[in-house]
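Chemist: no sequence on this one, just coordinates:
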């Protein structure tokens, strides 16, 4: 599915520029292949975090496919089945391999951090969903700020993208920060026994573009 997003008259006016700090080619595994990605670090990011860009292919397309992936230690590294983050990351590296960009953002737990995310898991085991648990811990539903992602894209010379996401907030925030989102491309639905309620909550609370019929009980 593809959705166009409008561009503000003066987008990104409050988002400063950042600079590329270093870049290095690194071989990675993606889709059963060994690929070389340029790993790029930055100076001057608005949130001061150590976000990372992986740039795939010999050269970027004029309007490259881009994935904003928020760090998920439990899912990305340990293969947790409580979310769909690990499968989404692996899907993204495969789909971006021929000239896309992956921004790996240090925003664990939708921005609340690893320890707080695990505290939220405790509350989820008591019956709350992932958004209700965040609220019980006095956090917003989603604490993530994507201005740094816009900075990173500009530093890479990218101001127009196709965005690989189901989350409309990513497109809205990037557009407000001066990045033209030409269309939004849905990710797959990675449903497992342990993440059904999590995926349903993303649809119901945050408007993720996943048809609930796809995750309804058989």
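Modeler: Happy to help now that I have it. As the structure is a prediction and not an experimental result, all values here were calculated from the model.

Chemist: use CA for all of it now, contacts and neighbours both
Modeler: Noted.

Chemist: which strand or helix spans residue 38?
Modeler: According to DSSP states H and E, residue 38 maps onto strand 33-43.

Chemist: same question, residue 102
Modeler: Counting by DSSP H and E, residue 102 is part of strand 101-105.

Chemist: list the contacts of that strand.
Modeler: Residues outside strand 101-105 that contact it (Cα atoms under 8 Å, 6 or more residues apart in numbering): 50-56, 64-71, 92-93, 96, 149.

Chemist: so residue 28: helix, strand or coil?
Modeler: On the three-state scheme (DSSP: H, G, I helix; E, B strand; the rest coil), residue 28 is labelled strand.

Chemist: for comparison:
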């Protein structure tokens, strides 16, 4: 297993139910596992990449905050785990993300903006996700995602089912979602 510091497990009551929470510190990044008591043999798992603007500030430029809320409600009812993957802005960080937003304000799409800043369309890696799943001895999952890269990036677990996330677009994220579908292959 990778060099990762792991916290104790604590209870986290939320508006979607009572979850358990555990932190995984890898270098200077701290990721979270939010999970129910009833994980089961093949749990539903959401790998949610951090999006401060969507998750905490309710941005309408993306669908991230709505996906997180959907996942919490869905997993709160059915059981499973959310891995809060701390790789902000497809792993370009807040500074890069805000600069990408500024380019998007000038007409660049999300992929073009990343390229203009010298980044790939998606800089995320998923090794820590596999480490977290290994910690919980999870070998098979039902993955709650629209992102095929998340499915192909997990080699240590079997994905027995992909569960789609359905979010209604708005005037601010319609083009963003179209780019995710047409250029990044998201299954929307």
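Modeler: Received, thanks. As the structure is a computational prediction, the values presented were derived from the model and not from experiment.

Chemist: who are the packing partners of the strand holding residue 38 of the first structure?
Modeler: Applying 3 or more Cα pairs under 8 Å, 6 or more residues apart in numbering; DSSP states H and E, one finds that strand 33-43 of the first structure makes contact with strand 19-30, strand 52-56.

Chemist: the helices in the second structure, which residues?
Modeler: Secondary structure of the second structure (DSSP state H): helices at 52-55, 64-78, 88-91, 93-105, 110-116, 127-135, 148-152, 174-182.

Chemist: how about these in a markdown table, adding distance to residue 17 of the second structure and mean neighbour count?
Modeler: A markdown table is the format used below for these (distance: least, Cα to Cα, whole Å; neighbours: other Cα atoms under 10 Å):
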| stretch | distance to residue 17 of the second structure | mean neighbour count |
| --- | --- | --- |
| helix 52-55 | 18 | 18 |
| helix 64-78 | 6 | 19 |
| helix 88-91 | 26 | 20 |
| helix 93-105 | 30 | 16 |
| helix 110-116 | 34 | 19 |
| helix 127-135 | 22 | 17 |
| helix 148-152 | 26 | 14 |
| helix 174-182 | 29 | 17 |
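
Chemist: pipe the helices and strands packed on strand 33-43 of the first structure into JSON lines and attach mean neighbour count per row.
Modeler: Listed next are these as JSON lines, based on neighbours: other Cα atoms under 10 Å:
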{"stretch": "strand 19-30", "mean neighbour count": "13"}
{"stretch": "strand 52-56", "mean neighbour count": "23"}
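
Chemist: could I get these as TSV with distance to residue 106 of the first structure?
Modeler: Below are those laid out as TSV (distance: least, Cα to Cα, whole Å):
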stretch	distance to residue 106 of the first structure
strand 19-30	17
strand 52-56	8
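
Chemist: out of these, nearest to residue 166 of the first structure?
Modeler: Among these, the nearest to residue 166 of the first structure by Cα to Cα is strand 52-56 (20.0 Å).
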